[in-house]
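Novice: Mind looking at a prediction? Sequence and model below.
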Amino acid sequence: MAGPSGKAHPSPEPKLRLDKWLWQARFCKSRTLAATLVSEGHVRVNGTPVSRPGRDVSPGDVLTFPQGDHIRVVRILALGQRRGPATEAQNLYTDLDTGPGTLHLLE
């Protein structure tokens, strides 16, 4: 679609609230718990601590946050449309954790 200058506007990058993405990707059991995790400053987006649950995230962003006794590091691959089954949620991210206790298969 062309703007007043006649140049095409790039389509806006898809975005989703951080708390909603954490809930849809099944890292938190409820959106309230996801919002609390972010509000308390336990989540980093691309290495920067965030405290706003409404902060937008998009594919390519790297999230770092605690989950149980582990620190999770994941790259967002896609934004969800809903909170679906676990198999669907696993398609939303790739796990970047290389710490002890992480199983890596070599093919």
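Specialist: Structure received. These numbers were taken from a predicted model, which means no experiment stands behind them.

Novice: going forward, measure contacts between C-alpha atoms and count neighbours the same way
Specialist: OK.

Novice: Longest helix in the chain, by number of residues?
Specialist: Ranked by residue count and defined by DSSP state H, the top helix of the chain is helix 31-39.

Novice: got another, please set it beside the one above:
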Amino acid sequence: MSPGTPQEPIERQRIDTWLWVARFAKTRALAVDAVKGGRVHVNGTRVKPSKEVRAGDRVEVVVGEDRHRVDVVAFSRRRGPAVEARLLYVEREEDRAERELRAEQRRLAGPVGGLPDGRKGRPTKRDRRRYEAGPGRRGHG
């Protein structure tokens, strides 16, 4: 292909590349790990990183605690901004609403951990000594 000619459209793409381009993974290596780890299904089937997806395929991706169910609609040769990445798939309204509801519940639950007596902020030296002394024992102080 010469430099001035337009590239022919992509009709299919490897799932690991598509996940990276669509910004479900920060790197191709992480996309490969997600696929190999069973966190990616295409049309309800666990796949290998070399599986090619086509427009109309249903992809289910687990990212952290979120489950994304999307329909592939387009492909890209490069990883662009998030606005462009969102044009590569369509997420059903009920799936998006469910994912946002779970995210809101996690946000309202607050951070996991914290100080035993419910205080916020950084532990004091006394807190640290009690922690290092172990359960059931009292630290000095």
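Specialist: All right, it came through fine. Quick caveat: nothing in here was measured; it's all calculated off a predicted structure.

Novice: What does the superposition give as a TM-score?
Specialist: The TM-score (TM-score structural alignment, normalised by the length of structure 1) is 0.77; 89 aligned residues with a Cα RMSD of 1.5 Å.

Novice: before we move on, back to that, where in structure 2 does the following helix or strand past the longest helix of structure 1 fall?
Specialist: The helix or strand immediately downstream of helix 31-39 of structure 1 is strand 43-45, counting by DSSP states H and E. Aligned using TM-score structural alignment, strand 43-45 of structure 1 spans residues 40-42 in structure 2.

Novice: mean offset of that stretch relative to structure 1 (after superposition)
Specialist: For stretch 40-42 of structure 2, the mean deviation from structure 1 after alignment is 0.6 Å (mean Cα distance after the TM-score superposition for structure 1).

Novice: just how off-centre is that stretch within its chain?
Specialist: The chain centre lies 13 Å from the centre of stretch 40-42 of structure 2; the measure is Cα atoms, centre = their mean, to the nearest Å.

Novice: got a list of contacts for it?
Specialist: Residues outside stretch 40-42 of structure 2 that contact it (Cα atoms under 8 Å, 6 or more residues apart in numbering) are 34-35, 46-47, 53, 57-62.

Novice: residue contacts, Asp97 of structure 1?
Specialist: 72-74.

Novice: Please list only the buried members of the contacts of stretch 40-42 of structure 2.
Specialist: Those of those that meet the buried threshold are 34-35, 47, 53, 57-62, by 16 or more other Cα atoms under 10 Å.
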